[in-house]
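Trainee: below are the sequence and a predicted model for it; my questions follow.
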Amino acid sequence: MSPDALVADRVHREIKQRILAGKYASGTSLTVQSLADIFGTSISPVRDALNRLVGERLVEIQPAGGFMLPEITSARAYNLYSLHADLVRMVVKVMAGIDTLEPPPSYLSDQTADGPAVAAATSQFFALLAGFSPNREHLGAIVQTGERLALLRLHEGSIAKHGGELAGLWNVTRSGNRNATRIAMWHYHRRRLLRVEGISIATTRGLIEPKDSRNRRF
């Protein structure tokens, strides 16, 4: 791998990490030069990294040129949760050997996990689940959709005891009871679809600084 490709790969990882951690607000403009200054590199690796993130659907190209994070709306959130539910339903239908799934992290059950910890555990759980599908495409689809849900998952606090909810879902799944898992997954996604407006509003408000950060450029 060439030095430029190595730099682009590093910049891609770091920008993606910031996006998934909620460091940028929805709709934030991502300015190539500003990011190059932040990461101490030329603009070429940054542009390459951003184009790669466009392919992953974590970044969008602005109509007038440049890059930005997608706007979070209740309609977009609803569609993403629905897509995730559809993918999970397909995985549950064909999963095999699920009784070997590792147990959930203990911090989920004792309610000590904060929003970021629960969000990270949620991503881990669904990626592990997809790994039990004989269709290897399911894993990539679940992971990519989960990454696009990352900001929303950070703000699912309106769903009471969602850490305990995830632990319960995890344990039902590893029991190997396919029908019970299907029903539990349905309830999990339904709770989010019913609260999608509140979650999307909380996500936007949670990301905005005292001055509207959607107008900030990075």
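Mentor: Yep, it's here.

Trainee: please make it C-alpha for all contacts and neighbour counts, starting now.
Mentor: Fine.

Trainee: flag every buried residue along the helix or strand residue 171 falls within.
Mentor: Residue 171 is part of helix 162-174 when elements are defined by DSSP states H and E. Within helix 162-174, the residues scored as buried using 16 or more other C-alpha atoms under 10 Å are 162-164, 166-167, 169-174.

Trainee: need those residues in JSON lines (columns: distance to residue 218).
Mentor: Output for these, formatted as JSON lines (distance: C-alpha to C-alpha, whole Å):
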{"residue": "162", "distance to residue 218": "32"}
{"residue": "163", "distance to residue 218": "33"}
{"residue": "164", "distance to residue 218": "36"}
{"residue": "166", "distance to residue 218": "34"}
{"residue": "167", "distance to residue 218": "37"}
{"residue": "169", "distance to residue 218": "38"}
{"residue": "170", "distance to residue 218": "38"}
{"residue": "171", "distance to residue 218": "41"}
{"residue": "172", "distance to residue 218": "43"}
{"residue": "173", "distance to residue 218": "41"}
{"residue": "174", "distance to residue 218": "43"}
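
Trainee: ok, and here's another one to check against it:
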Amino acid sequence: MRRSGRRPDVLAEFCLETTVCDEYIALASLGGRALTGRSRRRVRSSPMAERREPFRQALVDLRRRLREGDLAPGTRITAKEIAEALRLSPTPVREALSRLAGEGVLEERRGDGFFVPELSAADIAALYRLSEQLLLMSQGATRSSHRDLRLSELMTDDDPIRCVERLFLAWAVESGSRVTIEAYRTVAVRLAPVRRREVDLIDDLAQEAEGLLRLADPARHRARPTAIQAFHRRRAALVERLADLVRPTRASGI
């Protein structure tokens, strides 16, 4: 991992958005180059995209909060407070919350609102298994040179957890499969609060990330499946302790 000035987190952003697959196509057509502000505007320049902008803004913000661990399991989320923070009307925020509930990222409790689902040890184990399977599937997909993203330009964060998340998102995107990309995106968001607690149990996250980032080189892709399996099986042995760390200790909400 190398330190540098902040750059747009392109992979994470477009994997969070509603238009993930359209932007994947745009990214691939650019030969794997990071989408610039100008090229991103071209992707969503249609009138329909403009009408959906408040919904997209709310959706991206909520996914980002979940991914960064700002919304812990058990947290109650209110549309009014999110809308005020984003300076939006509550309607697109409620639509975004409903969308995330439909994806299984949030839980809607009739008459009580939306909550970040609590995760048992069995839930965490299942999510890690799904993550492993989806990443292995992405490595088994037919590869073409224009999909080899320039990961060295994107892995600029010194946080090992974020670096690995971006790397895995990139590998899911390289599959070229809409189903794989969207499924992995959902799993990654649900695992985010758990991954934020790995630092309490794993001492060598930085070294682990360095080893994985070396596999970003397309010439080393044959070593990826073994590394993916080792990464997930290491965490499978920790699910009980991780479940204890993410278990809510008191009611919370925003």
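Mentor: Ah, there it is. Predicted model, so just to flag it, every value in this text is computed and none were measured.

Trainee: on that earlier part again, by how much does the following helix or strand past the helix holding residue 171 of structure 1 deviate from structure 2 on average?
Mentor: Helices and strands here follow DSSP H and E; after helix 162-174 of structure 1, the next one along the chain is helix 178-194. Helix 178-194 of structure 1: mean distance to aligned residues in structure 2 after superposition is 1.7 Å, counting by mean C-alpha distance after the TM-score superposition for structure 1.

Trainee: picking up where we left off before, tell me which of the buried residues of helix 162-174 of structure 1 is nearest to residue 203 of structure 1?
Mentor: Relative to residue 203 of structure 1, the closest of the buried residues of helix 162-174 of structure 1 is residue 162; by C-alpha to C-alpha it sits at 15.8 Å.

Trainee: OK, contacts around the closest one?
Mentor: Shown in contact with residue 162 of structure 1 (C-alpha atoms under 8 Å, 6 or more residues apart in numbering): 118, 156.

Trainee: check residue 80 of structure 2 too.
Mentor: Residue 80 of structure 2 touches residue 90, counting by C-alpha under 8 Å, 6+ apart.

Trainee: what range does stretch 74-87 of structure 1 cover in structure 2?
Mentor: With TM-score structural alignment applied, stretch 74-87 of structure 1 matches the range 121-134 in structure 2.

Trainee: next: stretch 48-60 of structure 1.
Mentor: Matched against structure 2 by TM-score structural alignment, stretch 48-60 of structure 1 falls on residues 95-107.

Trainee: buried residues in that stretch?
Mentor: Judged by neighbour count (16+ other C-alpha under 10 Å), stretch 95-107 of structure 2 contains these buried residues: 95-101, 105-107.

Trainee: helices of the stretch 101-250 of structure 2, start to end?
Mentor: Taking DSSP state H, counting those that start in this stretch as the criterion, the stretch 101-250 of structure 2 carries its helices at 121-140, 160-174, 178-195, 205-214, 224-236, 239-246.

Trainee: which other helices and strands contact the fifth one?
Mentor: I take that to be helix 224-236 of structure 2. In this structure, helix 224-236 of structure 2 makes packing contacts with helix 121-140, judged by 3 or more C-alpha pairs under 8 Å, 6 or more residues apart in numbering; DSSP states H and E.

Trainee: cool, and the second one?
Mentor: Based on contacts counted as 3+ C-alpha pairs under 8 Å, 6+ apart, the elements that helix 160-174 of structure 2 packs against are helix 10-16, helix 121-140, helix 178-195, helix 205-214.

Trainee: tell me how far it lies from the chain's centre.
Mentor: 8 Å (C-alpha atoms, centre = their mean, to the nearest Å).

Trainee: distance from it to structure 1 after superposition?
Mentor: Compared with structure 1 after the fit, helix 160-174 of structure 2 shows a mean deviation of 1.8 Å (mean C-alpha distance after the TM-score superposition for structure 1).

Trainee: structure 1: matching residues for that helix?
Mentor: Using TM-score structural alignment, helix 160-174 of structure 2 pairs with 118-132 in structure 1.

Trainee: mind listing what's buried in that stretch?
Mentor: So for stretch 118-132 of structure 1, counting by 16+ other C-alpha under 10 Å, buried means 118-119, 121-123, 125-132.

Trainee: okay, the residues you listed in JSON lines with distance to residue 91 of structure 1 next?
Mentor: Listed next are the buried residues of stretch 118-132 of structure 1 as JSON lines, based on distance: C-alpha to C-alpha, whole Å:
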{"residue": "118", "distance to residue 91 of structure 1": "22"}
{"residue": "119", "distance to residue 91 of structure 1": "20"}
{"residue": "121", "distance to residue 91 of structure 1": "18"}
{"residue": "122", "distance to residue 91 of structure 1": "16"}
{"residue": "123", "distance to residue 91 of structure 1": "15"}
{"residue": "125", "distance to residue 91 of structure 1": "13"}
{"residue": "126", "distance to residue 91 of structure 1": "10"}
{"residue": "127", "distance to residue 91 of structure 1": "11"}
{"residue": "128", "distance to residue 91 of structure 1": "11"}
{"residue": "129", "distance to residue 91 of structure 1": "8"}
{"residue": "130", "distance to residue 91 of structure 1": "6"}
{"residue": "131", "distance to residue 91 of structure 1": "9"}
{"residue": "132", "distance to residue 91 of structure 1": "8"}
